[in-house]
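Peer 1: return a 3D structure for these sequence lines:
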Amino acid sequence: MASSKSIINTILALRILTLLFCAASLVLIILTMLRGSIKSEFRGIKSYRYVLGAAAGGILYSLIQLPFAMYHAVKEKRLIRGKFLPMFDFYGDKVIAFLLASGVGLGFGVSFEFKDIKRGETIERGYITSGLLLAGFITMAILTILTSMNRKGRGF
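Peer 2: Just a heads-up that it's a prediction; the model follows:
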């Protein structure tokens, strides 16, 4: 079995990766919405706004979790003693994973449906944005597995 130090470092790395994937997805969708020629097409689809919100939620949650994960990795102990942080990790990771998963599904679905109506750069960016969000979901899904091991304080 892997040592607790390696698991803690893996959790930190996965939190950073989740933040980066969600940030890249958010930046790409905002740039696409602001772009002149496709601005009205992309902005008019409310589903892409949900994808934007899912990415923003992933970023916000990752930014909240990052200081706790860094402290845990450096000091090898929790910043706040007790069961609060393990439970917050457990439930928070699950909620954000479901949010990201629904954003991914919606992003791919609307891009696929929109492909029949319009062709071009808008749809490609929709697929890329959803793909980046999918990568963020995968890292968060792995985090849910790792944090579930520590739910009752019996893990690392």
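
Peer 1: going forward, measure contacts and count neighbours with C-alpha atoms only.
Peer 2: Noted.

Peer 1: for residue 154, helix, strand, or coil?
Peer 2: coil (DSSP: H, G, I helix; E, B strand; the rest coil).

Peer 1: now show me the structure for the sequence below, then we'll compare the two:
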Amino acid sequence: MGSPVVSPLINLVVRVFTIILLVASLIVLATDNITYGLGFYDYGYQFKFTDIYAYRYMLSVMVIGLVWILLQSAFTIFHFSSGNPLGGNAFAHIEFYGDKVISYLLGTGAAAGFGLTVDAKRFSELDSFENDFFNKANAAASLLLIAFFLSAISSVFSSYNLPKAVTAA
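Peer 2: Prediction:
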């Protein structure tokens, strides 16, 4: 009995939803900042998400994942339009292992964001601006977590494209 076959269209739809979630998460995180001390003579200080290493890691993971999934989407469109996968057996392995690595990166990025946000909110008394800052970062991590799940589904779909081993009788 053969392995199930997933249509390139279904794979493309999952990748498109992953792209949408990654872009949304990227926008939410990139717009996350607080400005302190905006008095009449005070210039203030702007606290940005890039001031925190875990959120920088989230951003890096989002960009890397977005580049990979856009590239894979282009290859999936080629597969869908031509009916033949690009690159044959070697590319099927690259796609499979690349999808695994990217999905794990997305998962660790979401975990880093959630971990820092929970610890920051638990161990400090936050004013409303700081609370909004961490809630926004938590929303970005939530979108990234959903993107991880969809990327893991794409990884399963890419496993169906792997060449089958020939066994001697």
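
Peer 1: can you calculate the TM-score here?
Peer 2: The TM-score (TM-score structural alignment, normalised by the length of the first structure) is 0.86; 151 aligned residues with a C-alpha RMSD of 2.3 Å.

Peer 1: who touches residue 162 of the second structure in this structure?
Peer 2: 89, 92, 93, 96 (C-alpha atoms under 8 Å, 6 or more residues apart in numbering).

Peer 1: let's see that with 6 Å instead.
Peer 2: residue 92 (C-alpha atoms under 6 Å, 6 or more residues apart in numbering).

Peer 1: what are the ranges of the helices in the first structure?
Peer 2: 4-34, 39-43, 46-75, 84-117, 121-148 (DSSP state H).

Peer 1: so of these, which one's packed in deepest?
Peer 2: The highest mean neighbour count among these, using mean count of other C-alpha atoms under 10 Å, belongs to helix 121-148: a mean of 21.

Peer 1: list the contacts of residue 146 of the first structure.
Peer 2: Counting by C-alpha under 6 Å, 6+ apart, residue 146 of the first structure has no contacts.

Peer 1: distance-wise, check the equivalent of it over in the second structure relative to residue 4 of the second structure.
Peer 2: Counting by TM-score structural alignment, residue 146 of the first structure corresponds to residue 157 in the second structure. Distance check for residue 157 of the second structure against residue 4 of the second structure: by C-alpha to C-alpha, to the nearest Å, it reads 9 Å.

Peer 1: what do you get for residue 13 of the second structure?
Peer 2: 18 Å.
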